[in-house]
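[1] no letters, just coordinates:
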């Protein structure tokens, strides 16, 4: 009996050592990290704490400072180009707005709260299809022309290849900031944490912060070795440094982080990550800041002019997304006893102009035209009519499984997003081929395919949102996966998994399952709720789901799925 227990104990110990080794291998900073030898170049280079002497304004002097903010641009230049929409948005629609503001406020400071270089077809094309164009990304060209002074690093900014992000930082005529992203655990900063400006005799500190939820969504090789610190701790650290060592008179925290602490908090804590959305917590609990700017959540507040923002102890402003306008903060300071004191504040929002700025579009025209040619590439499929949301989702689910099975094997099992984006189809496009442009509208996220090996209970857990939908309950669409290659049959209120031959998947069966990298990395918390161990991720293909869909529709290796035939049709002749 004792010998048996000894053998069992040794086996358990060996198992734990193997598990620990697997975790160590997965989580350790890679010696091949693309960030190991990197340091910022261009305007972001050469950061140092200056230990400045305090300013000494004349008694009774006043200064009025104006700041303009955008956030979550996601590469948007104009709603009139690439993927046309009705609502005016994009940097080209902010030109006249900013020109008017600068007539009144010549030293206006223009800042952005992150998620800048990913999310539109132009950024995708010049990051992944033609990254060696020798030109800055169109959004960076536009921001340079508009006179931005600083941009915060957002989570989506890590989605392009690392070389593209690093070159983008070098191409920018403004500073990239992050006060909580580090090259290693020794605290070498990835980017300058802050920028100090002298305006009308007032010293202004602008600190940038990146959501520490980056590892939940971004491929590990993109961020190998990087450390993302807690927002509250980092905000407190830089507040003390800027107030006590840099002697700033006004301090603004620009955060790529939402203000709802509960959102994604539990998901992050499963991975022992700090809360991703802590801007409100900073505004309530970290002293020293005169304004917190909150991006990431795509919120817009305030919409109407106001002199008070009272939801948090420190005023918190959210500038919206995709260049729908600019948020303005105006501060009046007065000098008393040889120090500047904040006297008045004012906040307002200016909508994007209806028409884009023609000179800026003309400057970007060669790049935009190249992307539009790429988007116009046709498939063998014709649009018969506008789909309903239900028709679009059913067709998309069937198409993506067929595309993956064609590329990676007929026996592929897929758990892929169940919701596609329903976009407006102009009447003129009916009867015309489906093009890349349509797929960018229906499948806007730049998700790649990841092969995993999962057990039945893990698959069932990943399909929990699908189960809830089958029961008629409301769900969060970002976590809705639909099965392909297997059937998920509702029995009572539980799911039973069936293979193609009709046999049930047992607890001991493991299946090769294809996920998007968003869900494989931890997006929506599915990976961690299903206890997917890193060693169960077999390979990351780098193949974009949207491009795989386009290839399938262009080659059409088999008939169109029946789920699509109510609104799509095969071409009679090549398109």
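    Arrived safely. Keep in mind that what you see is a predicted model, and the values were worked out from it rather than measured. Residues are numbered from 1 along each chain as shown.
[2] make it CA atoms for all contacts and neighbour counts henceforth
    Fine.
[3] mind checking the longest helix of the chain?
    helix 2-27 (DSSP state H).
[4] next secondary structure element downstream of that one?
    Using DSSP states H and E, the helix or strand that follows helix 2-27 in sequence is strand 62-70.
[5] which elements pack onto that following strand?
    strand 109-112, strand 325-336 (3 or more C-alpha pairs under 8 Å, 6 or more residues apart in numbering; DSSP states H and E).
[6] please redo it, this time with the cut-off set to 10 Å
    Counting contacts by 3 or more C-alpha pairs under 10 Å, 6 or more residues apart in numbering; DSSP states H and E, strand 62-70 packs against helix 95-104, strand 109-112, strand 194-199, strand 202-210, strand 250-256, strand 316-319, strand 325-336, strand 339-351.
[7] could you dump those to a markdown table with distance to residue 126?
    As requested, the helices and strands packed on strand 62-70 are exported to a markdown table (distance: least, C-alpha to C-alpha, whole Å):
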| stretch | distance to residue 126 |
| --- | --- |
| helix 95-104 | 23 |
| strand 109-112 | 21 |
| strand 194-199 | 29 |
| strand 202-210 | 24 |
| strand 250-256 | 24 |
| strand 316-319 | 26 |
| strand 325-336 | 25 |
| strand 339-351 | 28 |
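[8] looking at the ones you listed, which is nearest to residue 18?
    Taking C-alpha to C-alpha, strand 202-210 is the member of the helices and strands packed on strand 62-70 nearest to residue 18, at 34.0 Å.
[9] distance from the closest one to the middle of the chain?
    22 Å (C-alpha atoms, centre = their mean, to the nearest Å).
[10] now do the very next helix or strand once past that strand: everything it contacts.
    Next helix or strand after strand 202-210 toward the C-terminus (DSSP H and E): helix 214-217. Contacting residues not belonging to helix 214-217 are listed as 154-159, 220, 222-224, 226-228, 264, 267-268, 271, 273, 276, 517-525, 527-528 [C-alpha atoms under 10 Å, 6 or more residues apart in numbering].
[11] show me what counts as buried in helix 214-217.
    214, 215, 216, 217 (16 or more other C-alpha atoms under 10 Å).
[12] picking that back up, so what's the gap between the longest helix of the chain and the chain middle?
    Here the centre of helix 2-27 is set off from its chain's centre by 38 Å, with C-alpha atoms, centre = their mean.
[13] next one: stretch 90-100
    The answer for stretch 90-100 is 24 Å, by C-alpha atoms, centre = their mean.
[14] isn't residue 124 right up against residue 160?
    Yes - using C-alpha atoms under 10 Å, residue 124 is in contact with residue 160, at 7.7 Å.
[15] out of everything not next to it in sequence, what's closest to the residue positioned nearest the centre of the chain?
    Residue closest to the mean C-alpha point of the chain, counted by C-alpha atoms, centre = their mean, is residue 156 at 3.1 Å. Nearest non-adjacent residue to residue 156, counting by C-alpha to C-alpha, 6 or more residues apart in numbering: residue 115, 5.2 Å away.
[16] put this beside the first:
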């Protein structure tokens, strides 16, 4: 049985592995939008409001608080700041490393996924950018229009060495799957039409989770570049996190996209969401 709760910047999972109990903190960055420095280029002044250079200290603090942790990025990384605009105008050749990855590569990320803004500059630019990451990427619902197969690695299962509550080393098989809003087909039609199709977020995850479990995943983590909404379920929904939480076999969901603070009062009307202390929907884990 997997139990989960949340802390600032992280999700804490207590997992039973070979009759041992392991606490695992899953840390996430999302919607960085190429804001690497604590500097507002539009106002030409330093700022304390954003910048990975500041977030990095929070990541280090969160890591030092626990024995076991992993760090993931949830997308919308390569677009959204003057730095991103400059690099896109300059162009990325094969072998070039985008400045955002020069920064992220120093922080020991485990895996990343794509946000909708990753597609703003076209697929070739995206391919060259991702090549600079020293960590793998997963996305399961963007499909190559020619081959009808996933354009990216849909999921991965990573053997992760952890220390249980008795101080013994264990190996936890953590599965990661990524999804992006289907609306990218409209938002970036010029870049994507005829090249890719996009499947529904919820049904994509529902399809792959049993396969991930069959391949040995002890824990399944969904990296959903999607928001949390209580709207009735509909196919191809943009904000699907609530419905992902109902899929058997999903243990944790790392989400973003909406630029909202969760937990928080904005989510008070969503049934099952603990807006005081939990970082995830309070549902029985499966």
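    Done, it's in. Everything numeric in this text was worked out from a predicted model, so none of it was measured.
[17] thinking again about what came up before, give the contact list for the alignment partner in the second structure of the residue nearest to residue 156 of the first structure.
    Structural alignment (TM-score structural alignment) places residue 115 of the first structure against residue 76 in the second structure. By C-alpha under 10 Å, 6+ apart, the residues touching residue 76 of the second structure are 29-34, 113-120, 225, 256-257.
[18] what's the span of stretch 448-468 of the first structure from first residue to last?
    26 Å (C-alpha to C-alpha, to the nearest Å).
[19] the second structure: matching residues for stretch 498-517 of the first structure?
    No residues of the second structure are matched to stretch 498-517 of the first structure when aligned by TM-score structural alignment.
[20] endpoints of that stretch, how far apart?
    Per C-alpha to C-alpha, stretch 498-517 of the first structure runs 25 Å from first to last residue.
[21] try stretch 130-138 of the second structure
    OK, stretch 130-138 of the second structure end separation, C-alpha to C-alpha: 11 Å.
[22] buried stuff in it?
    Quick answer for stretch 130-138 of the second structure (16+ other C-alpha under 10 Å): 130, 131, 132, 133, 134, 135, 137, 138.
[23] give me the stretch of the first structure that it matches.
    Going by TM-score structural alignment, stretch 130-138 of the second structure sits over residues 169-177 in the first structure.
[24] run the chain-centre distance for the matching stretch.
    The answer for stretch 169-177 of the first structure is 19 Å, by C-alpha atoms, centre = their mean.
[25] check stretch 24-44 of the second structure too.
    With C-alpha atoms, centre = their mean, you get 14 Å for stretch 24-44 of the second structure.
[26] for stretch 194-203 of the first structure, same thing?
    With C-alpha atoms, centre = their mean, you get 30 Å for stretch 194-203 of the first structure.
[27] ranges for the strands of the stretch 301-450 of the first structure?
    When secondary structure is read from DSSP state E, counting those that start in this stretch, the stretch 301-450 of the first structure shows strands at 316-319, 325-336, 339-351, 378-383, 413-417, 433-435, 448-455.
[28] what's the answer for the stretch 1-150 of the second structure, then?
    Going by DSSP E, counting those that start in this stretch, the stretch 1-150 of the second structure shows strands at 3-7, 10-17, 20-29, 39-40, 45-46, 69-73, 111-113, 137-138, 142-144.
[29] highest mean neighbour count out of the ones you listed?
    Highest mean neighbour count of those: strand 111-113, a mean of 26 (counted as mean count of other C-alpha atoms under 10 Å).
[30] what's the average distance of that strand to the first structure?
    Compared with the first structure after fitting, strand 111-113 of the second structure deviates on average by 1.3 Å (mean C-alpha distance after the TM-score superposition for the first structure).
[31] residues contacting that strand, please?
    28-30, 70-77, 130, 133-140, 152-156, 158, 176-180, 222-225.
[32] re the thing from before, what's the match for the residue nearest to the centre of the first structure in the second structure?
    Aligned partner of residue 156 of the first structure by TM-score structural alignment: residue 117.
[33] do the same with residue 144 of the first structure
    Using TM-score structural alignment, residue 144 of the first structure pairs with residue 105 in the second structure.
[34] what does residue 88 of the first structure give?
    Checking TM-score structural alignment: residue 88 of the first structure goes with residue 49.
[35] run a quick neighbour tally on its match.
    The number of residues packed near residue 49 of the second structure is 9, by other C-alpha atoms under 10 Å.
[36] next, the contact list for it, please.
    38, 39, 40.
[37] please repeat the previous calculation with a cut-off of 8 Å.
    Residue 49 of the second structure makes contacts with residue 38, as judged by C-alpha atoms under 8 Å, 6 or more residues apart in numbering.
[38] ditto for residue 223 of the second structure
    74, 112, 113, 176, 177, 178, 179, 253, 254, 255.
[39] my guess is the first one contacts residue 254. True?
    Yes - at 7.3 Å, residue 74 of the second structure counts as touching residue 254 under the criterion of C-alpha atoms under 8 Å.
[40] between the strands of the stretch 1-150 of the second structure, which gets nearest to residue 59 of the second structure?
    Per C-alpha to C-alpha, nearest to residue 59 of the second structure of these: strand 20-29, 7.5 Å.
[41] just how off-centre is the closest one within its chain?
    With C-alpha atoms, centre = their mean, you get 15 Å for strand 20-29 of the second structure.
[42] equivalent analysis for stretch 235-244 of the second structure, please.
    With C-alpha atoms, centre = their mean as the basis, stretch 235-244 of the second structure stands 15 Å off its chain's centre.
[43] over to stretch 151-166 of the second structure?
    Offset of stretch 151-166 of the second structure from its chain centre (C-alpha atoms, centre = their mean): 14 Å.
[44] buried ones in that stretch?
    Applying 16+ other C-alpha under 10 Å to stretch 151-166 of the second structure flags 151, 152, 153, 154, 155, 156, 157, 158, 162, 163, 164 as buried.
[45] quick check: the farthest pair among the residues you listed?
    Among these, 151 and 164 lie farthest apart (C-alpha to C-alpha), at 36.8 Å.
[46] any idea how far the counterpart of residue 178 of the second structure in the first structure lies from residue 56 of the first structure?
    Aligned by TM-score structural alignment, residue 178 of the second structure pairs with residue 208 of the first structure. Applying C-alpha to C-alpha, the value for residue 208 of the first structure to residue 56 of the first structure is 26 Å.
[47] many thanks, we can stop here.
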